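> one predicted model, sequence on top.
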Amino acid sequence: MFGPWNNIDPYVIALFWFLGIWPCVYMSVLLVDGQNQRLNGTLASLLAMALGGFIFLPYVALRRSKDAKQFRLNLFVRIFESKLVTILLMIAAIGFALFALKFGDIHAFLHEFRTHNFIHIMTIDFFVVSFLFPALVEDDLKRRKITNNYYSRICFLPLIGPLIYLYQRPPLEQKKQ
């Protein structure tokens, strides 16, 4: 029914794709955040696609919380600021979650989690990136002049919370100099 994915539990497939969605979510914040940091946020997001979300650990640990007054709204920032990108990411995330819930077997996934290191690491990776993201949101809220704590709290919901935040946040405004 699922072609070459036939022998892989849908929870594993969904988890794999969630780990592809997360770097795009991070990119939506790090394209601006990384402009004022020693480490390049864009590079961290791109590396996360290949090396996993653990790559965000050094970025978050070494970054400085700054009220970034100066940033460039270049083409990539505008793309990842768009609601269309967020909607596409939401559709993908919800679609894969529904796919896993409908066709997956949680007991099979738990067995894979206990017996296969790759699945184990992927699962831990998912939760690491889920709990790191809120550390970046505070500065993004400041850049957008948002004081509502709702956004900080909603980002603790794995994946869907940050996607809701990205959809609801107001656009960045380039400061005139």
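The structure has been received and is ready for your questions. On a predicted model such as this, the values are computed, not experimentally measured, just so you know. Numbering: from 1, shown residues only.
> from here on, just use CA atoms for contacts and neighbour counts.
Noted.
> remind me, longest helix of this structure?
helix 117-143 (DSSP state H).
> secondary structure element holding the spatially most central residue of the chain?
Closest residue to the average C-alpha location of the chain: Trp22 at 2.9 Å, with C-alpha atoms, centre = their mean. Element membership for Trp22, per DSSP states H and E: helix 10-33.
> buried ones in the longest helix of the chain?
Using 16 or more other C-alpha atoms under 10 Å as the test for burial, helix 117-143 gives 119, 122-123, 125-126, 128-130, 132-134, 136-141, 143.
> the inter-axis angle of the very next helix or strand once past the helix holding Trp22 versus helix 117-143?
Later in the chain than helix 10-33, the nearest helix or strand by DSSP H and E is helix 41-51. Angle of helix 41-51 versus helix 117-143, following axes from the mean of the first three to the mean of the last three C-alpha atoms, to 10 degrees, is 160 degrees.
> could you point out which element follows helix 41-51?
Where DSSP H and E defines the elements, the next helix or strand beyond helix 41-51 is helix 56-62.
> which helices and strands does the helix or strand that that next one is followed by pack with?
Using DSSP H and E, the helix or strand that follows helix 56-62 in sequence is helix 75-81. Here helix 75-81 touches helix 10-33, going by 3 or more C-alpha pairs under 8 Å, 6 or more residues apart in numbering; DSSP states H and E.
> one more structure, for comparison:
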Amino acid sequence: MVIRKIILWVIWLGFVAYTLWLAPLDQADTWPLGWKLLTLQWGKLNTFISVIFTLMGVWPMIYGAMMFADGRIQNFRVWPYFLGSNFTGVICLLPYLIFRKSNQEFYGKIDKWLRFFDRRSTGFFLLVGTIALLVYAVTTGDWQDYIRQFQTRHFVHLISIDFCLMCLIFPITSLFEDDMARRGIKDTRIFWVVALLPLFGPLFYLCLRPPLMETLEESKNTEIKNKFAPSGV
């Protein structure tokens, strides 16, 4: 566990430093490009860039589908990290993964928001949307132009690396393992198939995983929170 957290710290510090060094917001072409992406003016952009930008919204949903159940017994809220990761990717996501305490149990009621993330249909929707986006990119995008922009435009360069890091850290953090344990999945082969299949492994997992079991054992939930509370509190 300690080694994992060290690796995550190194990735986070390295990417933050790299982002500050490239300073994409200082580039004249960043804001026009960002505005076109946000306002869906994709006809004026290389499709590969539009699709990677959109997939950077799919990854927070994948992590969120595990974070909100996990956050029930953490000592801090999940929302800021989830929302932040939709805008800054791993820069906001990694602090949650670093500071969270590993847990493999779930207690309490499943509210509407958690039920949304827990549904297999949510995973299915994300999977179908991802496939459609990738087909759209392959059939209409210009790969050579994307490579050129990756090498010359800092914003494109960073969102592409950010996407790769989202894939990389998924098997490193214990978040996925804990989610499997909460659902009674003990087959390690499932872990490796999901972990080693970037993007699609986690998406298939969300489509097929068993649902969480609701319980009213609030006293047990409180006991677990106290166990994770800092000493002296």
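Cool, the structure landed. Source: prediction; values computed, not measured.
> ok, how many other residues are close to the counterpart of Leu166 of the first structure in the second structure?
Aligned by TM-score structural alignment, Leu166 of the first structure pairs with Leu206 of the second structure. Around Leu206 of the second structure there are 24 other residues, counting by other C-alpha atoms under 10 Å.
> what number of residues lie near the nearest residue to Leu206 of the second structure once chain neighbours are set aside?
The shortest distance from Leu206 of the second structure to any non-neighbouring residue, by C-alpha to C-alpha, 6 or more residues apart in numbering, is to Gly123 (4.7 Å). By other C-alpha under 10 Å, the residues close to Gly123 of the second structure number 24.
> the second structure: which residue goes with Glu112 of the first structure?
Looking across to the second structure (by TM-score structural alignment), Glu112 of the first structure lines up with Gln149.
> what about its match, neighbour count?
16.
> from Leu40 of the second structure, how far off is it?
As for Gln149 of the second structure, its distance to Leu40 of the second structure is 19 Å (criterion: C-alpha to C-alpha, to the nearest Å).
> what about the aligned residue in the second structure for Asp9 of the first structure, how many residues nearby?
Taking TM-score structural alignment, Asp9 of the first structure has Asn46 as its aligned residue in the second structure. Asn46 of the second structure has 17 neighbours, counted by other C-alpha under 10 Å.
> show me what contacts Asn46 of the second structure?
Applying C-alpha atoms under 8 Å, 6 or more residues apart in numbering to Asn46 of the second structure gives the contacts Gly141, Asp142, Asp145, Tyr146.
> tabulate those residues (JSON lines), appending neighbour count, secondary structure and distance to Glu105 of the second structure.
Formatted as JSON lines, the contacts of Asn46 of the second structure follow (neighbours: other C-alpha atoms under 10 Å; DSSP: H, G, I helix; E, B strand; the rest coil; distance: C-alpha to C-alpha, whole Å):
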{"residue": "Gly141", "neighbour count": "19", "secondary structure": "coil", "distance to Glu105 of the second structure": "44"}
{"residue": "Asp142", "neighbour count": "15", "secondary structure": "coil", "distance to Glu105 of the second structure": "46"}
{"residue": "Asp145", "neighbour count": "13", "secondary structure": "helix", "distance to Glu105 of the second structure": "47"}
{"residue": "Tyr146", "neighbour count": "19", "secondary structure": "helix", "distance to Glu105 of the second structure": "44"}
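> ok, so of those residues, who is nearest Pro210 of the second structure?
Of all the contacts of Asn46 of the second structure, Gly141 has the smallest distance to Pro210 of the second structure: 36.9 Å, by C-alpha to C-alpha.
> next, the buried residues of stretch 11-27 of the second structure.
Ile11, Trp12, Phe15, Thr19, Pro24.
> which stretch of the first structure lines up against that stretch?
Under TM-score structural alignment, stretch 11-27 of the second structure corresponds to no residues of the first structure.
> rewinding a little: ok, for the match of Glu112 of the first structure, nearest residue in space, not its chain neighbours?
Closest residue in space to Gln149 of the second structure, ignoring its immediate chain neighbours: Val156 at 6.6 Å, by C-alpha to C-alpha, 6+ apart.
> and the one you found, how far from Ile7 of the second structure?
Using C-alpha to C-alpha, we find Val156 of the second structure at a distance of 25 Å from Ile7 of the second structure.
> could you do Tyr96 of the second structure as well?
As judged by C-alpha to C-alpha, Tyr96 of the second structure and Ile7 of the second structure stand 14 Å apart.
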